[in-house]
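J.: Model the structure of this input:
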Amino acid sequence: MSFVMQPHLRVVDSAPERDFRADMHAALAAPQRSISPKYFYDARGSQLFDAICELREYYPTRTELSLLRGHAAEIAALAGREAEVVEFGAGSLRKVRLLLDALENPASYVPIDISGEHLAQAAAQLRSDYPGLAVHPVAADYTQPLQLPAGTRKSGMRLGFFPGSTIGNFDPEQALRFLRMAARVLRGGALLLGADLVKDPAVLHAAYNDEAGVTAAFNLNLLARANRELGTDFDLDGFAHGAFYNSPQRRIEMHLVSRRAQRVQLDGQTYLFEDGETLHTENSHKFSVDSLRALAAEAGFTAGPVWTDPNRLFSLHWLAAPA
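T.: Next up is the predicted model:
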C-alpha cells in the first residue's frame, strides 16, 4: 500500500469506497448476511461510539481507563525511555493520553484509524496538548498489512496499543492473523492489549442494549452511511437494532433486523429482505485470561504481566514481540 500525504495526516490509498461497495454487495448477496464492523466508523459512527463509551451500562471503557490509571507506572517501567507508541484503531485518543503521561520522554505517537476525518481532528488536538510529541496519524485499515511512517523511532522500543477489546471483533482466525501482523510490526517491542472477559450474560446484554438507544443509533448508522456513500435506499425505520449473547461462542452478536419484507437497491441491483431476516454487523468475543494468553502465544508473542479489575470485568495484557 502507498501513503498519500495530507497536512499532518498520512492516508493509505486503499480505495475505501470501492471496498465498502464491494463488501456491501457481497453481504447482501450472501445466504447469511454479514458485513465487517469496520464500516461503522465514519465520522458520525465514531462520534456515536464515543457516546457509547460514556454510557452507564457500558462498563468496558471506564474499567479499562481505571486499569490504565492504576498500572501506568508499571507499564511505563516495562516500556522504558523514548518509546514509540503505535495505536491500532485510535478513535478519540482518550486512553492513550494516560499512557503518554506515564511514559518517560516518548519519542513519537502513530495513531492508526480507518476514519480519517475523525482521526485528523483528534490528532490535531493531541498535537496541541502535547507540543513536544511527534504525532504521525495514519488513516488506514489496520487489519491489512501495514507500513509505518519512516523516521518516527529513536532509541526506545516500539510499543503497540490496542485497547477497548477490539480484538474481540475478529473471529479467531482474523484475531490470530492480526496478532501475527502486529508481532511483525512491533518486532523487539511489545503490545499492550485490552480484552473483555467472560461474565454474567445480563451485564453483557445491558452493555449492548442501552436504555438511551445510542448503540441502536450506532448500529443503524451503518445503513445511513451506505445510503450517503453508496446510494443504497435502506429504510432506516424498516430495521431494528438487535444484540444478544451467544453463550456457546462466548460472543455478543449485533444484527440489524428487518421489520418487514422489503427490497433494497444498490447499483441497480435489487436485494430482498424477509420479515425478521438480519444483517449481522458485529461480533464481540469475550475471553478468559488464559485463552487470550494462549492466542497471543500462538501468534508469536511472549505473555507478560496481566492486570484485571477486582470484579474481573476486563483485562490488560503486556505481550512481548519477538525480536
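J.: Going by C-alpha atoms from here, please, whenever you check contacts or count neighbours.
T.: OK.
J.: show me the contacts for Ala120.
T.: Going by Cα atoms under 8 Å, 6 or more residues apart in numbering, Ala120 touches 8-9, 137.
J.: Which element, helix or strand, includes it?
T.: Here Ala120, judged by DSSP states H and E, is contained in helix 116-129.
J.: quick revisit: most neighbours among the contacts of Ala120, please name it.
T.: Counting neighbours by other Cα atoms under 10 Å, Pro137 comes out on top of the contacts of Ala120 with 26 neighbours.
J.: Second chain to compare with the first, below:
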Amino acid sequence: MSENLGTMTDFSPDDSVMLKDVLRGLALPQKNIPSLYFYDQRGSELFDAITELPEYYPTRTEIGILERHGAEMAAALGPGVRLIELGSGSALKTELLLGRLEDPAAYVPVEISREHLLAAAARIAADFPDLEVMPVTADFTEPFDLPEPARRRVERNVAFFPGSTIGNFPRGMAADLLAATCREVGAGGAMLIGVDLVKDRATLERAYNDAAGVTAQFNLNLLVRLNRELGADFDVAAFRHQAVWDEDAARIEMRLVSTRAQRVQVAGRPFEFAAGEVLVTEYSHKYTPAVFRSLAEGAGFRVARTWTDPEGLFSVQLLEVPGAAQDSSGGT
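T.: Below is the predicted model of the structure:
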C-alpha cells in the first residue's frame, strides 16, 4: 500500500437504507429505483465499459475538454486545493486535473462502491506519491465529514463533479445538491462540474442504446443486485432495457420494461407489473447554458468559467462561492 494512501472512511448506506428506498420506489404509481444502486462492483465495471463505447460521447468529449483546458482550470483553482471528487468511479478524468494542480493539499475521492473506490484510490496514490489520498465510501448526496490532511494546509475546498452526474437528479434535487455543496466548500470555495448540453434526439438516444448492448446489461444488473442483496425474485429475462428522450423535460429516461404480466417479491412484499409497464431506473437531464446558470446561481454559486468542445456537445463549468476563503475544514 502506498504511504500516501490514507485509511478509508466509510459512511456507505447499509442494506436497510437500500431496502427502504427500493420498497418505496416500487410502491409509487410510476415505479422507480434510485440510480445510485446501479453501482455495485459489476455495475461500476459495466459503466466503465459504457464510457468507452463509440455511441457514448460524454466521457471522451469531457476528457478532450480537460486535456485542452486543464491547465487553465488548475490555474483558476489555485494552490493548496483539497479536491473532493463526488462519485469518483475509476477516477480516470481526475488525473488530468491533479497533474496540473499546484501543490494540492489532498485528494478525497467519494464513491459508494467500496471495491471500485479502493482500486482507484490506490492507483491515484501510486501515480501521485506526494499527494495525500483520503478515500471516503459514502452516498455523496448525504452529509459526511471530510477527512483532514496531515501534511499540507488546505487553502481552498474544491468539489470535482465530472461525468454529467448532476443530470441524474431531478431539477429540484439537483438544486438541493448544488446548494449543499456550495455550503460545504464554503466561502471562496469552488465546484468544477461536467454538464451535458441539450442536443439532437438521435445523438442522445444512441448514447443510451448502444449496439453492443452494454447499457442494457448495466440497466438489468440492477435487478441482479436486488435479487442478490435484498432477496428479491426479479426474473431478469422478463425485463428489457429502454432509453428515450423526453424533450419537454429535457432528459433521457432509462427504463426497464416488463415483457409480461408478473408478480415480483422484495423482502416478502409483492409488487405487480403489467405487460409493458415501465420501471424507471435513471434520468439524465441535459441543460442549456442559460438554464444551468440559473440553477447554479439559485444555489449560491456564480458561474466563473465555462469550457466546451468545438461541437458544443458538453461543458465543464467552474462554479465559485463569493467571498474570501476562510476555514477550509468541514463536511459535504
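J.: Overlay the chains and give the TM-score.
T.: Once superposed, chain against chain, the TM-score is 0.95 (TM-score structural alignment, normalised by the length of the first structure); 317 aligned residues with a Cα RMSD of 1.4 Å.
J.: in the second structure, which spans are strands?
T.: 9-11, 81-86, 106-111, 136-138, 156-161, 190-196, 239-246, 251-258, 262-266, 269-273, 278-285, 302-308, 314-320 (DSSP state E).
J.: Indicate which one of those strands is closest to Ala211 of the second structure.
T.: strand 239-246 (12.3 Å; Cα to Cα).
J.: distance from the closest one to the first structure after superposition?
T.: Here strand 239-246 of the second structure, set against the first structure after superposition, deviates by a mean of 0.3 Å using mean Cα distance after the TM-score superposition for the first structure.
J.: In the first structure, what residue corresponds to Tyr39 of the second structure?
T.: Under the alignment by TM-score structural alignment, Tyr39 of the second structure pairs with Tyr41 in the first structure.
J.: any idea how far Ala296 of the first structure is from the nearest residue to that match once chain neighbours are set aside?
T.: The shortest distance from Tyr41 of the first structure to any residue other than its chain neighbours is 5.8 Å, reached at Ser115 (Cα to Cα, 6 or more residues apart in numbering). To Ala296 of the first structure, Ser115 of the first structure is 27 Å away according to Cα to Cα, to the nearest Å.
J.: now Leu204 of the first structure
T.: 24 Å.
J.: Which one's more surrounded, those two?
T.: Ala296 (23 against 20).
J.: Now do the contacts for the aligned partner of Ser108 of the first structure in the second structure.
T.: Aligned by TM-score structural alignment, Ser108 of the first structure pairs with Ala106 of the second structure. Contact analysis of Ala106 of the second structure by Cα under 8 Å, 6+ apart lists 81-83, 131-134, 149, 152, 154.
J.: how about Glu115 of the second structure, what's its match in the first structure?
T.: Aligned partner of Glu115 of the second structure by TM-score structural alignment: Glu117.
J.: Can you tell me, leaving aside adjacent residues, what's nearest to its match?
T.: Nearest to Glu117 of the first structure is Ala43, by Cα to Cα, 6+ apart, at 6.3 Å.
J.: One more: Gly45 of the first structure?
T.: Phe218 (5.9 Å).
J.: next one: Asp196 of the second structure
T.: Per Cα to Cα, 6+ apart, closest to Asp196 of the second structure is Phe314, 4.7 Å.
J.: That neighbour: what's it in contact with?
T.: 58, 61-62, 194-197, 308 are the contacts of Phe314 of the second structure under Cα under 8 Å, 6+ apart.
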